[in-house]
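Chemist: can't give you the sequence, but here's the structure:
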């Protein structure tokens, strides 16, 4: 299974902000959209990502004010991205080894989606379930449903 197949199922909606708004405003947007991270996109170029983890570690734990701090002050600019053709096991390897939760999806330098650890885990579980069903049918001599 590929990233493109995950996006085909979940959709290509990307929640984005600009880096000049306050962290508080970004958190409000994330809350309204029920997402754990937003991409920072300016002039159609991916500039960074802001996650709830960034807020917790760079604002809350350092006693900064989210209403006064701008997104560009705490966003992560060292992003790891994937392509639509990348395999989900490659994505899981990135998520696990780089200790990240979100992967922006780029095609020809343009953001076309974002996948989360939850999306990747769900896809892997579905693949494993299909494999188990197939093997069970093979062993029992019946057709899989």
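Modeler: Happy to help now that I have it. None of these values were measured; they are calculated from a predicted model. Numbers count the residues shown, from 1 in each chain.
Chemist: Every contact and neighbour count from this point should use C-alpha atoms.
Modeler: OK.
Chemist: helix/strand/coil for residue 48?
Modeler: Here residue 48 is recorded as strand under DSSP: H, G, I helix; E, B strand; the rest coil.
Chemist: and it, how many residues sit next to it?
Modeler: If you count neighbours by other Cα atoms under 10 Å, residue 48 ends up with 24.
Chemist: What of residue 99?
Modeler: Applying other Cα under 10 Å, I find that residue 99 has 9 neighbouring residues.
Chemist: Which parts of this protein are helices?
Modeler: Here the chain has its helices, by DSSP state H, at 3-10, 23-33, 52-58, 71-74, 88-98, 117-140.
Chemist: Tell me the spacing between the residue positioned nearest the centre of the chain and residue 39.
Modeler: Nearest to the mean C-alpha position of the chain, by Cα atoms, centre = their mean, lies residue 102 at 2.7 Å. Per Cα to Cα, to the nearest Å, residue 102 is found 10 Å from residue 39.
Chemist: ok, second structure coming up, stack it against the first:
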């Protein structure tokens, strides 16, 4: 199965601009029950902001989230995947890099997003199917 078959795509992605305030980004995250938000300009991925980034870089430092812009604390060294990757390739990259979220791009343009929560049930199903085939008696 390919990443593009399970990834969330542009209309369903929650994004904000680098110039947005952290309070607004946090509100979008709360409204959509998500732990990160993609930072984009014209569908070009500029960064990623997680609830942990907000906690450590704003709240713990006593900064006002209504006055801190997202671009001040977002991560810009983003690891990305491709829509035509096999789900196991994406899962391996995420495990190797110790990340839980993977923006999906083609030629530098944001196309989607996949998380470990999206991948886990699909990977399990694929592995279960593989194990059933491997365990089947020869000749059946």
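Modeler: Noted; the coordinates are in hand. The shown structure was predicted, so the numbers you read here are calculated from the model rather than taken from an experiment.
Chemist: Would you mind reporting the TM-score between them?
Modeler: Once the chains are laid over each other, their TM-score by TM-score structural alignment, normalised by the length of the second structure reads 0.87; 138 aligned residues with a Cα RMSD of 1.9 Å.
Chemist: quick revisit: hey, which of the helices of the first structure is tucked in deepest?
Modeler: With neighbours defined as mean count of other Cα atoms under 10 Å, these peak in mean count at helix 71-74, which reaches a mean of 19.
Chemist: same for that one, what does it pack against?
Modeler: Of the remaining helices and strands, those touching helix 71-74 of the first structure by 3 or more Cα pairs under 8 Å, 6 or more residues apart in numbering; DSSP states H and E are helix 52-58.
Chemist: how much does the helix it packs on stray from the second structure?
Modeler: Averaged over the aligned pairs, helix 52-58 of the first structure sits 1.5 Å from the second structure after superposition, using mean Cα distance after the TM-score superposition for the first structure.
Chemist: wait, doesn't residue 8 of the second structure sit right on residue 112?
Modeler: Yes: Residue 8 of the second structure lies in contact with residue 112 (Cα atoms under 8 Å); the separation is 5.3 Å.
Chemist: Those two: which is more packed in?
Modeler: Taking residue 8 of the second structure and residue 112 together and counting by other Cα under 10 Å, residue 112 has the greater number of neighbours (23 against 19).
Chemist: Residue 35 of the second structure versus that one, what's the distance?
Modeler: Using Cα to Cα, one gets 16 Å for the distance from residue 112 of the second structure to residue 35 of the second structure.
Chemist: I'd like the distance from residue 139 of the first structure to residue 129 of the first structure, if you could.
Modeler: Taking Cα to Cα as the measure, residue 139 of the first structure falls 15 Å from residue 129 of the first structure.
Chemist: and if you look at residue 36 of the first structure?
Modeler: 27 Å.
Chemist: Tell me which residue of the second structure matches up with residue 51 of the first structure.
Modeler: For residue 51 of the first structure, the aligned position in the second structure is residue 50, judged by TM-score structural alignment.
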